[in-house]
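[1] give me a 3D structure for the following:
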Amino acid sequence: MLWGASNPVQRKFSSDRSRARDARMADIGAERQTMAQAVTARLWNGRWLLAAGFVAVLAVYGFAGMSAYVVLAALALLLAAALLPSGSARHSAEDAAAIEASGLQRLSGEYLAAAVADPLIIFDRTATIVHANAAAFAAFGGIAPGMTLSLKFRAPEMQALLDGVLSGTVASDVVDYTEKLPVERAYRVSASSVGHATDLYVLVFKDQSEARRIDRMRADFIANASHELRTPLASISGFIETLRGPARGDPAARDQFLQIMQNQTGRMARLIDDLLSLSRLEMKPYLKPGTEVDLRQTIDSVIDSLGPLTRETGVVIERDFVEGPLDVPGDRDELFQVFENLLENACKYGQSGGRVTVSIARTETGPEAGIDVTIRDYGPGIPEEHIPRITERFYRVDVENSRTQKGTGLGLSIVKHILTRHNARLSIKSEVGKGAAFSVHLPAR
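    Have a look, this model is predicted:
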């Protein structure tokens, strides 16, 4: 398309640009006029000081024979003093209040509501919606001016909140409210009147969902940790009681019970070590590692350290590494812990497949260029419904099998936290009966 003077779009663009230029020039002229008025006012307020000073300078000049330069300098100082704001020129409290009122009058309630990040609804004495901001539309949907609030929010606590404010029993009130659809969200809702004699009221919804979720996670964590520690403690306590009683003179029973007690204390020690490790990681989630790590050498060391486990389970670890340097930014000890956890799980829970494959490949294209490390076993696999929750603390696909394999339920949680610190991610693919593949994507820089 050719853009010429005869084009109506071009003419409209030129007209808009001319109007914008004229508006800017008018603003500049107004600013200059305001500045001139301020200077004139200051000169007028200091007129007596300026006159008295001028007379004094003339008198001194006449009697003392000063030079013209000194007189000019004195006059310049007097003029500057006159321009300085005096006490009478400063805005009084009434002037400041008038300026504030003038500024607020230019603001509409709609603009103020739009500036609030939380859902906000303005309603009248009949509980009819007058206005709702964009956050309210996004959170609740299906609301519009003219709709009755009691029909939208039917929960008893919301009805009581509206009744209390509209009846004048309370000037403002706060309740907890849960929205079930489309997803469950928890809100702290406050209601209050707007201004004086406006017959308008406002509802503000403060989202508490994330805080509630963290509280539930903390409660679940304490309950699970207590349970995991109580079980071996109860077992050890029972065996000690047996050894002091019926099995006191039975060497065979004593050796068997002592072995079980040793296994249980080892389980508690592993659990405490994992808890401490997880706690340390959570205290520094944003501390990005700044050193280079050789993935080839790190994973070779992990495989060598798991030699006794592979001989015990009869699993063969196969390597499929790409050629060339495999360096990534990170902390070697933490990445060692990641791959040790993943490989140990693959050997324990996928031992029926007889082998585990560790592959390293580069992803050179796209904005997420880096290195992918995939650990694949050929065991029973993981049912699809368990995959989204498998990195949660103490979550187990098979509780009995996990305890038999001396698992604490915290390994994959530790893996997730370490990868988050490294700006990396973990993806899991599995099919029942065909094994599982855990892939770690590490950015190259």
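[2] hey, let's count contacts and neighbours off CA atoms from now on
    Fine.
[3] count the residues that sit near the closest residue to residue 364 other than its chain neighbours.
    Nearest in space to residue 364, with sequence neighbours left out and distances taken as C-alpha to C-alpha, 6 or more residues apart in numbering, is residue 370 at 6.5 Å. Neighbours of residue 370 under the rule other C-alpha atoms under 10 Å: 20.
[4] which parts of the stretch 251-400 of the chain are helices?
    Under the criterion DSSP state H, counting those that start in this stretch, the stretch 251-400 of the chain contains helices at 251-283, 295-305, 307-313, 332-349, 399-404.
[5] let me fix that, I meant to ask about the stretch 1-150 of the chain.
    Using DSSP H, counting those that start in this stretch, helices in the stretch 1-150 of the chain cover 8-45, 47-64, 68-83, 93-105, 109-114, 134-140, 149-152.
[6] those: which one's closest to residue 173?
    helix 149-152 (16.2 Å; C-alpha to C-alpha).
[7] any idea how far the residue of the chain most remote from its centre lies from residue 57?
    Going by C-alpha atoms, centre = their mean, the residue of the chain most distant from its centre is residue 63, 77.5 Å out. According to C-alpha to C-alpha, to the nearest Å, residue 63 stands 10 Å off from residue 57.
[8] now render the helices of the stretch 1-150 of the chain as CSV, adding distance to residue 383.
    As requested, the helices of the stretch 1-150 of the chain are exported to CSV (distance: least, C-alpha to C-alpha, whole Å):
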stretch, distance to residue 383
helix 8-45, 61
helix 47-64, 91
helix 68-83, 82
helix 93-105, 60
helix 109-114, 46
helix 134-140, 34
helix 149-152, 40
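[9] one more sequence to fold, the one below, so I can look at both together:
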Amino acid sequence: MSDTFSNQNMATLLAALPIPVLLVGGDGRVAATNAMAQALLGSGAALGQPYVSVLRQPALVEAVESTIKDKTLRKARFLVHSDGKEGVYEVHCNPTNALNDGVLVSFLDISDREQASQMRRDFVANVSHELRTPLTSLMGFIETLQGPAKDDAGARMQFLEIMSSEAARMERLVSDLLSLSRVEAEERLPLRDSVALGALLTSVISSLAPRASETAVEIMTDLSEHDLSVRAEADQLRQVFTNLIENAIKYGGAGGKVLVTLSAVEGQPALRGQPGVLVKVKDFGAGIDPLHIPRLTERFYRVDSHRSRQVGGTGLGLAIVKHIVQRHRGRLRIDSDLGKGAEFSVLLPRGDAV
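    Sure, this is the predicted structure:
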């Protein structure tokens, strides 16, 4: 490649590429670069600068140096930190005949792929942990019943009750895992049914009345705009409000109150200016430290793991709620302060606005 072509057209060629790219000459200096590479590497990625001072990270510097020497394609990782987030790039160091046997260094953003891989690893680890505890408990009780407590009727009944509780816990976990998987699989399917939210909420509250009665919790409602409808899948919305109201009963405290309201809202920015329907579920319990709120919808995230397990929580309920609300083109908002209870708001597009 001639120097004339290099000088006049190299920058144009690199600018046309959709990823950060820079060309390192055989003399070890930056010979050409594009705007994306400059944005990624900073103002130091100027023409004529030594690549060592531009790339900085040892693994990448070594890969470029080795490619200059032996003309062999190499790959390396490049990590960046911005706004508290970590980005990961897969960097290809390609030998080229341009500019005295230089190296074309291209950066492929694999942050999403790395994040997805980490999420899968975390998910498997969390599921394994959640199942291991009840399984270990069951195996221990079975061994005891087969051995020392074989002829102890009192111990046998006590152990069987605990084993039943642990088995039920595993059943809830598996059920929630299957539900989450199903919701994620259906996230892009169209919504065809019109659902009257007032009737749906009344039905959900009626089904949870025995649970509320057990802990002397009063469920108050304001469903005056009873006829509001949304385009939705009724079973999934039932799951959303069952989860939220049941959580309010569990965590609002015995003898407390839960308030469920339904109202119409206009011109919502979150719905691109469309009219919407707002359902709020509020308890008046201990509340949630605002520090935890951004992570509440993560799988297996719990503010109080011990208490959550005591009341039968799997750590997946709010993750399921989030995915269902997203499928319905809606928004979930959580507001809470310690000592002032918690309020969960579900905003959905009204009627045919979905």
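[10] so which of the helices of the stretch 251-400 of the first structure is nearest residue 75 of the first structure?
    Ranking these by proximity to residue 75 of the first structure (C-alpha to C-alpha) places helix 251-283 first, at 67.0 Å.
[11] so what does that closest one touch, helix or strand wise?
    helix 209-244, helix 411-421 (3 or more C-alpha pairs under 8 Å, 6 or more residues apart in numbering; DSSP states H and E).
[12] that helix vs the second structure, mean deviation?
    In the superposition against the second structure, helix 251-283 of the first structure averages 1.1 Å from its aligned positions (mean C-alpha distance after the TM-score superposition for the first structure).
[13] so that helix corresponds to what in the second structure?
    Per TM-score structural alignment, the counterpart of helix 251-283 of the first structure in the second structure is residues 153-185.
[14] ok, and for that stretch, which residues are buried?
    For stretch 153-185 of the second structure, burial by neighbour count (16 or more other C-alpha atoms under 10 Å) applies to 156, 159, 163, 166-167, 169-170, 172-173, 176-177, 179-180, 183.
[15] these into TSV, with extra columns for distance to residue 34 of the second structure?
    Output for these, formatted as TSV (distance: C-alpha to C-alpha, whole Å):
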residue	distance to residue 34 of the second structure
156	74
159	69
163	64
166	59
167	59
169	56
170	54
172	53
173	50
176	48
177	46
179	46
180	43
183	42
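[16] tell me the spacing between residue 264 of the first structure and residue 394 of the first structure.
    Counting by C-alpha to C-alpha, the gap from residue 264 of the first structure to residue 394 of the first structure is 17 Å.
[17] just send the helices of the stretch 251-400 of the first structure back as CSV, with distance to residue 439 of the first structure too.
    Converted to CSV, the helices of the stretch 251-400 of the first structure look like this (distance: least, C-alpha to C-alpha, whole Å):
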stretch, distance to residue 439 of the first structure
helix 251-283, 21
helix 295-305, 14
helix 307-313, 21
helix 332-349, 10
helix 399-404, 21
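[18] which outside residues touch stretch 231-246 of the second structure?
    191-195, 200-201, 204-205, 208, 258, 260, 281, 317-318, 320-321, 324-325, 328, 344, 349-354 (C-alpha atoms under 8 Å, 6 or more residues apart in numbering).
[19] residue 57 of the second structure matches what in the first structure?
    Following TM-score structural alignment, the counterpart assigned to residue 57 of the second structure within the first structure is residue 155.
[20] oh, that last question was meant for residue 30 of the second structure, not what I typed.
    Under TM-score structural alignment, residue 30 of the second structure pairs with residue 129 in the first structure.
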